[in-house]
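1. below is the sequence, then the predicted model.
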Amino acid sequence: MGVWPQYHPAGRRRVQERLATYLQQLLDDQSPHPMFWAACMTCEEQSPGADDPDALQLWCLQHSGRTSHESFRCEITTHGRVFPANDGT
């Protein structure tokens, strides 16, 4: 039984090289900025999404002040775009 190319080390390397060629994260003004969220690990109340990490920190501090809860899960969502290679492969 043969090994699928994507699972063979050399095939995996080719896939990684192609991904590195195809994937380009846009950091210019046209791309969406990262979004930040937090959720309390005690009561699961969630913050509104914010594009400023300081707003997230403020929400956590305010929630902790109101509830004495101390643990939070924070998430950051970033965006990227995929461009095909010039030769279409």
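-> Sure thing, it's come through. Residues are numbered from 1 along each chain as shown.
2. from now on I want contacts and neighbour counts done on CA atoms only, so please keep to that.
-> Fine.
3. show me where this structure has its helices.
-> 9-22, 53-67 (DSSP state H).
4. got the contact list for the spatially most central residue of the chain?
-> The geometric centre of the chain, computed from its C-alpha atoms, lies nearest to Thr77 (C-alpha atoms, centre = their mean), at 4.0 Å. Shown in contact with Thr77 (C-alpha atoms under 8 Å, 6 or more residues apart in numbering): 34-36.
5. list only buried entries from those.
-> 35-36 (16 or more other C-alpha atoms under 10 Å).
6. could you check how far Pro32 is from Gln25?
-> Note on Pro32: its distance to Gln25, by C-alpha to C-alpha, to the nearest Å, is 11 Å.
7. between the helices of the chain, which one is closest to Phe83.
-> helix 9-22 (5.2 Å; C-alpha to C-alpha).
8. next, the one to line up against it:
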Amino acid sequence: MAITKIWRFADWVLKLETSNSVPMYEMECVSCDATSETAEEPGGPRDWALKHAGRTHHELFRAVHTCFFRAVPKTVRE
């Protein structure tokens, strides 16, 4: 018979998840809420913002950089 212990009082930490995910980049126009496509490199969204500014004269953009974190139990050494 196996015995399993559950430690609900353990401290948890967030670790940057790099094994199965990459950061994602996106740009949003603050003036009209238009949004670039999401990309794994910042160049595409940045180019979109510049082209959008040229077409619309909208000048303010919000950069969205998404990365992923995993919650893991804190070890004694941390």
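-> Perfect, I can see it now. Worth saying up front: this structure is predicted, and the values here are computed from it rather than measured.
9. can you give me the strands for structure 2?
-> Using DSSP state E, the strands of structure 2 run over residues 12-16, 24-29, 61-66, 69-73.
10. in JSON lines, list those along with distance to Glu37 of structure 2.
-> Formatted as JSON lines, the strands of structure 2 follow (distance: least, C-alpha to C-alpha, whole Å):
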{"stretch": "strand 12-16", "distance to Glu37 of structure 2": "23"}
{"stretch": "strand 24-29", "distance to Glu37 of structure 2": "6"}
{"stretch": "strand 61-66", "distance to Glu37 of structure 2": "11"}
{"stretch": "strand 69-73", "distance to Glu37 of structure 2": "22"}
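11. just the ones you listed: most buried one?
-> Among the strands of structure 2, strand 24-29 has the highest mean neighbour count (mean count of other C-alpha atoms under 10 Å), at a mean of 20.
12. that one vs structure 1, mean deviation?
-> Average distance, strand 24-29 of structure 2 versus aligned residues of structure 1 after superposition (mean C-alpha distance after the TM-score superposition for structure 1): 1.0 Å.
13. so that strand aligns onto which residues of structure 1?
-> Here strand 24-29 of structure 2 aligns to structure 1 at residues 35-40, judged by TM-score structural alignment.
14. with stretch 46-54 of structure 2 instead?
-> Counting by TM-score structural alignment, stretch 46-54 of structure 2 corresponds to 57-65 in structure 1.
15. ok, the residue lying closest to His58 of structure 2 once chain neighbours are set aside to Arg46 of structure 2 distance?
-> Nearest residue to His58 of structure 2 in three dimensions, chain neighbours excluded: Ser31, at 6.3 Å (C-alpha to C-alpha, 6 or more residues apart in numbering). Distance, Ser31 of structure 2 to Arg46 of structure 2, using C-alpha to C-alpha: 16 Å.
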